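Visitor: structure, please.
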Amino acid sequence: MARLRQALVDCELIDMGFVGPRFTWSNRFTKERLDRACQNVQWRELYPFSRCITLPLSRFDHCPLLIEMYPEPAILIRTPKLFRFEEMWLQHTDCMKVVQQGWMLPTIGEPMMQVGRKIKQTGQLLLRWHSGVFQQRQTEMKLIQGKLDDLMKQSFEPGYFEVQKALQFRLNELLSANEMYWRQRSRVQWLKDGDHNMAFFHRRASNRRCRNRVKGLLNDEGQWTVDQGEVNELIIQYYEAIFRAGGSDPAAA
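Guide: Model (predicted):
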């Protein structure tokens, strides 16, 4: 550990902290946070609102870490969902029947207009079929991941290990069944980042400034918010609640 700490100092790397479960690995006897994300001063100045998220367990016995890179607070904009043909549909025996059903629906108009309408009708049928058949797998996966997430947040208990292993086994089955689904959506991104020597005291001061900055808070509904106005309101509500004067019992005095 002394060599690891010295390596972090020599490379001028700083722990990013984390959002989510504290522990990233467990066995029958203990739980630990063995996985961490590090950054240097220049990278943090470019992406001051970045964060490291601990994801639920999946195929391996370590929780994966997701680094979200934000130069400024993220603004989520919902866009209309476009139709995408899923490669995994071809493995289901009912896929051909759904396509034939959509293509046989009656249409009117010019020949090419009818072709366009048939394609649209078939796509709508496929999406409804997908929601009824394949979406159940996604829902089950989210439920299992939520349970694994809750288990990793709790302190070590010997009885939880077998439950955790059973959930991981079922999650691995679902991931294997959806292998094509994930491969179709996979993207490979490469990040090239240079490193320059910085003064030690500058790094320590920058580290403190980063830790003291409130990048976001969870509201009462458990939703993460980075809007500065909402963050300020949550802070005010919190301190108003803990410093509110309560009633006193004269008899107890």
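
Visitor: contacts, neighbours, all on C-alpha from now
Guide: Noted.

Visitor: now the most centrally placed residue in the chain: how far from residue 153?
Guide: Of all residues in the chain, the one closest to the mean position by C-alpha atoms, centre = their mean is residue 55, 5.8 Å from it. For residue 55, the distance to residue 153 (C-alpha to C-alpha, to the nearest Å) stands at 11 Å.

Visitor: equivalent analysis for residue 34, please.
Guide: 14 Å.

Visitor: the more surrounded of the two?
Guide: residue 153 (15 against 12; other C-alpha atoms under 10 Å).

Visitor: please enumerate the strands of the stretch 151-253 of the chain.
Guide: 217-218, 224-225 (DSSP state E, counting those that start in this stretch).

Visitor: to compare with the earlier structure, here is another sequence to fold:
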Amino acid sequence: MISRLASTSSLPWCMGGDFNEIIHSDEKRGGRKPVRSYMEEFFQCLRGADLWDIRPKVGWFSWASGTRAKTYVCKRIDRFVAKNDWRLKFQDCSIETIPMAMSDHSAILLKMVGEERICDTRKDYFKFDFCWANEDQCRDIVKRIWEQDDSFTAKQRSRRTQAKREERRLRDYLTRLQSGPITDVNCELRRKALVDLKEVMDKDENYWFQRSRVAWLKDGDRNSSFFHARANGRRKKNRIEGLLSEGGLE
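Guide: Coordinates of the predicted model:
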């Protein structure tokens, strides 16, 4: 398929996903020794299509399995490859390998050049996040703020900031564990970190599920990116860019 696509298109392009094969022996740790003929065949397939591997700047192994040192295996089988003219066009592109809580595959994020995030400043209003109800300290915080007449909105904003910081910390921790020695201790630390990351992601999904106002999806359908896009789309739709009067646009 790769060879056919390369022969039918002269445009600069890239492709990414699970290729289920490695190129070099340093892309696998643990388990059986990589089969050299398979690596060479995959390498020649990419070269024949003039596709070049884009090495990640953050993270390395994209798949891992096993809970003990004897059974633990990690590989870099998910990647982005690109035509040389595409790489010349997007010279500042970068790849990040992001550990996931519910899959043995990590996500691979391709960042393009020219990205610009525009954040609007808007006045927050209070809305209780029901994902709070599962936290042990929720009752005490609500009671204390109620008695002190404090700002609950500020507390929720602070909690969101802490949650995102904890998510980044856990992903970085998992990346370091994958690059460290394969021991029973590290395997157990990885298992516990994945449990903690899942808990953080469950709360994040509930947060965006509530804001998306999507009632037709079943509980448990894990698609936070969809909820996020839905919530932000509704926000943009409700935004008033300006008012047209006799004097012009204000």
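
Visitor: circling back to that earlier point, any common contacting residues for residue 55 and residue 153 of structure 1?
Guide: 20, 21 (C-alpha atoms under 8 Å, 6 or more residues apart in numbering).

Visitor: returning to what we had before: kindly provide the distance from the equivalent of the residue nearest to the centre of structure 1 over in structure 2 to residue 43 of structure 2.
Guide: Using TM-score structural alignment, the partner of residue 55 of structure 1 in structure 2 is residue 98. Distance, residue 98 of structure 2 to residue 43 of structure 2, by C-alpha to C-alpha: 24 Å.

Visitor: for structure 2, just list every one of the helices.
Guide: 2-8, 36-48, 84-89, 138-148, 152-179, 184-212, 224-238 (DSSP state H).

Visitor: need the ones you listed in CSV with distance to residue 58 of structure 2, can you?
Guide: CSV is the format used below for the helices of structure 2 (distance: least, C-alpha to C-alpha, whole Å):
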stretch, distance to residue 58 of structure 2
helix 2-8, 26
helix 36-48, 23
helix 84-89, 18
helix 138-148, 35
helix 152-179, 8
helix 184-212, 18
helix 224-238, 21
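
Visitor: tell me which of those is the most buried.
Guide: helix 184-212 (a mean of 18; mean count of other C-alpha atoms under 10 Å).

Visitor: just checking, the residue nearest to the centre of structure 1 touches residue 67?
Guide: No: in this structure, residue 55 of structure 1 is not within contact of residue 67 by C-alpha atoms under 8 Å, at 10.4 Å.

Visitor: circling back: of all the strands of the stretch 151-253 of structure 1, which one is nearest residue 241 of structure 1?
Guide: Closest of these to residue 241 of structure 1 is strand 217-218, at 15.9 Å (criterion: C-alpha to C-alpha).

Visitor: equivalent range in structure 2 for the closest one?
Guide: Using TM-score structural alignment, strand 217-218 of structure 1 pairs with nothing in structure 2.

Visitor: who touches that strand?
Guide: 224, 225, 226, 231, 234.

Visitor: and the counterpart of residue 18 of structure 1 in structure 2, what does it touch?
Guide: By TM-score structural alignment, residue 18 of structure 1 lines up with residue 56 in structure 2. When contacts are counted by C-alpha under 8 Å, 6+ apart, residue 56 of structure 2 touches 94, 95, 96, 97.

Visitor: to residue 114 of structure 2, which of the helices of structure 2 lies closest?
Guide: Nearest of the helices of structure 2 (C-alpha to C-alpha): helix 84-89, 11.8 Å.

Visitor: picking that back up, format the strands of the stretch 151-253 of structure 1 as a markdown table; extra columns: distance to residue 92 of structure 1.
Guide: Output for the strands of the stretch 151-253 of structure 1, formatted as a markdown table (distance: least, C-alpha to C-alpha, whole Å):
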| stretch | distance to residue 92 of structure 1 |
| --- | --- |
| strand 217-218 | 41 |
| strand 224-225 | 38 |
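
Visitor: ok, which of those strands comes nearest residue 240 of structure 1?
Guide: strand 217-218 (16.4 Å).

Visitor: now the closest one: how far from the chain's centre is it?
Guide: Strand 217-218 of structure 1 sits 15 Å away from the centroid of its parent chain (C-alpha atoms, centre = their mean, to the nearest Å).

Visitor: do you know how far the residue nearest to the centre of structure 1 is from residue 25 of structure 1?
Guide: 12 Å.

Visitor: overlap in contacts, the two.
Guide: residue 63.

Visitor: sorry, back to before: distance to residue 134 of structure 1 and mean neighbour count for the strands of the stretch 151-253 of structure 1 - can I get that in CSV?
Guide: As requested, those are arranged in CSV below (distance: least, C-alpha to C-alpha, whole Å; neighbours: other C-alpha atoms under 10 Å):
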stretch, distance to residue 134 of structure 1, mean neighbour count
strand 217-218, 32, 15
strand 224-225, 29, 14
